[in-house]
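> this is the structure alone, sequence omitted:
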């Protein structure tokens, strides 16, 4: 992935600045009262904090990219598009497609470590959400009510209605990172329902 340099710096200089901030171990420090193991562990602790910052930053970039794609999609499906002349609509769609394709050239992925039980729990959660998306075509009101019950399972504060206990049980078996991603996915679905102006019973 190409990264734009900071204003007034080249990409090489930016990399050098980042490297300068990373902790280093001083092999020639004879004045230290710490044992070699303590010094190495201290360095590893600092490096671990840098790794967590890196993961957090990458996760934020991942969210930003998804938000951009979602916004582009909503623009392409906005009611205002139907007020345009055919030629103007084609121009706007080509412009939106160009931006979307450009956005797809950015790949950001933060892997989540899971054990077998967490893998199975995530599979079950995704299976339930996929079923919800499929049911949207048949009964929008029921699908939105189900989505709200799933969302309630992700939060201590009820959105409205009830909590789906089966979904909640599966969600609790997932990693914290996966739980956050599931909540974002459900929020995106709720926003989609609101756009379609589907009212819950």
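Yes, it's here. Only a predicted model underlies this, so the values are computations on that prediction, with no experimental measurement involved. Residues are numbered from 1 along each chain as shown.
> okay, CA-based contacts and neighbour counts for the rest of this
Fine.
> what is the neighbour count of residue 121?
20 (other CA atoms under 10 Å).
> and it, what helix or strand is that in?
Residue 121 is part of helix 116-135 when elements are defined by DSSP states H and E.
> repeat that for residue 143.
Under the criterion of DSSP H and E, residue 143 resides in helix 140-153.
> quick one: that helix to chain centroid distance?
21 Å (CA atoms, centre = their mean, to the nearest Å).
> run the angle between it and helix 116-135 for me.
The directions of helix 140-153 and helix 116-135 differ by 150 degrees, with axes from the mean of the first three to the mean of the last three CA atoms, to 10 degrees as the criterion.
> helices or strands up against whatever helix or strand comes next after helix 140-153?
Counting by DSSP H and E, the next helix or strand C-terminal to helix 140-153 is helix 165-172. For helix 165-172, the packing partners by 3 or more CA pairs under 8 Å, 6 or more residues apart in numbering; DSSP states H and E come out as helix 116-135, helix 140-153.
> which outside residues touch the longest one?
The set of residues that contact helix 116-135 without belonging to it, under CA atoms under 8 Å, 6 or more residues apart in numbering, is 143, 146-147, 167, 170-171, 173-175, 178.
> okay, pairing it with this:
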């Protein structure tokens, strides 16, 4: 039963990720400048279809609750502050953001064979988070890094 519960939680997490990806894709379609290069009828049809899909996507509710201690809550808040700093860096200096993101990712990794710099404060803060949060943090950083 333990394995089935773990599998169910992992599947729910993957579904959350898929929902986020679909939101990004649909929103990028709706706001795309490339729509200006097609006819008005086709453009409106694409926008109507995309909005309809967003509406249907909103009907999907995936609620994976992560149980945290007070200490883990505080650690997650602090990690989010680090990630907010990274997001600001992305807006202002993508080169700096890529380097910072790589450092954060290295801080999340247990692979000590790579000679990459580690942010010890970030690493300590991530370790204070729940295991589920640690996985989500690493995934979030990987997504940010791949977008740079």
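The structure has been received and is ready for your questions. If you're wondering where the values come from, they're calculated on a predicted model, not measured in any experiment.
> quick one on the thing from earlier: looking at the helices and strands packed on helix 165-172 of structure 1, which is buried most?
helix 140-153 (a mean of 22; mean count of other CA atoms under 10 Å).
> in structure 2, point out the residues matching that helix.
Using TM-score structural alignment, helix 140-153 of structure 1 corresponds to residues 94-107 of structure 2.
> and the top helix by length along structure 2, what's buried?
Counting by DSSP state H, the longest helix found in structure 2 is helix 2-30. By 16 or more other CA atoms under 10 Å, the buried positions in helix 2-30 of structure 2 come out as 9, 13, 16, 19, 23, 26, 29-30.
> tell me the spacing between the alignment partner in structure 1 of residue 78 of structure 2 and residue 62 of structure 1.
In structure 1, residue 78 of structure 2 lines up with residue 124, judged by TM-score structural alignment. Relative to residue 62 of structure 1, residue 124 of structure 1 is positioned 23 Å away (CA to CA, to the nearest Å).
> again with residue 82 of structure 1
Separation of residue 82 of structure 1 from residue 62 of structure 1 (CA to CA): 31 Å.
> to which residue of structure 2 is residue 165 of structure 1 aligned?
Matched by TM-score structural alignment, residue 165 of structure 1 corresponds to residue 120 in structure 2.
> who touches the residue nearest to that match when sequence neighbours are not counted in this structure?
Sequence neighbours aside, residue 107 is the residue nearest to residue 120 of structure 2 in space, at 7.0 Å (criterion: CA to CA, 6 or more residues apart in numbering). Going by CA under 8 Å, 6+ apart, residue 107 of structure 2 touches 117-120, 122-123.
> of these, just the buried ones, PyMOL syntax please.
Selection of buried members from the contacts of residue 107 of structure 2 for PyMOL, criterion 16+ other CA under 10 Å:
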select buried, resi 118+122+123
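> adding distance to residue 5 of structure 2, write the contacts of residue 107 of structure 2 out as CSV.
Below are those laid out as CSV (distance: CA to CA, whole Å):
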residue, distance to residue 5 of structure 2
117, 36
118, 34
119, 34
120, 33
122, 30
123, 29
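> ok, and the contacts of residue 107 of structure 2 in structure 1?
Mapping those onto structure 1 (both residues aligned by TM-score structural alignment, their matches' CA atoms under 8 Å) leaves 118-120, 122-123 still in contact.
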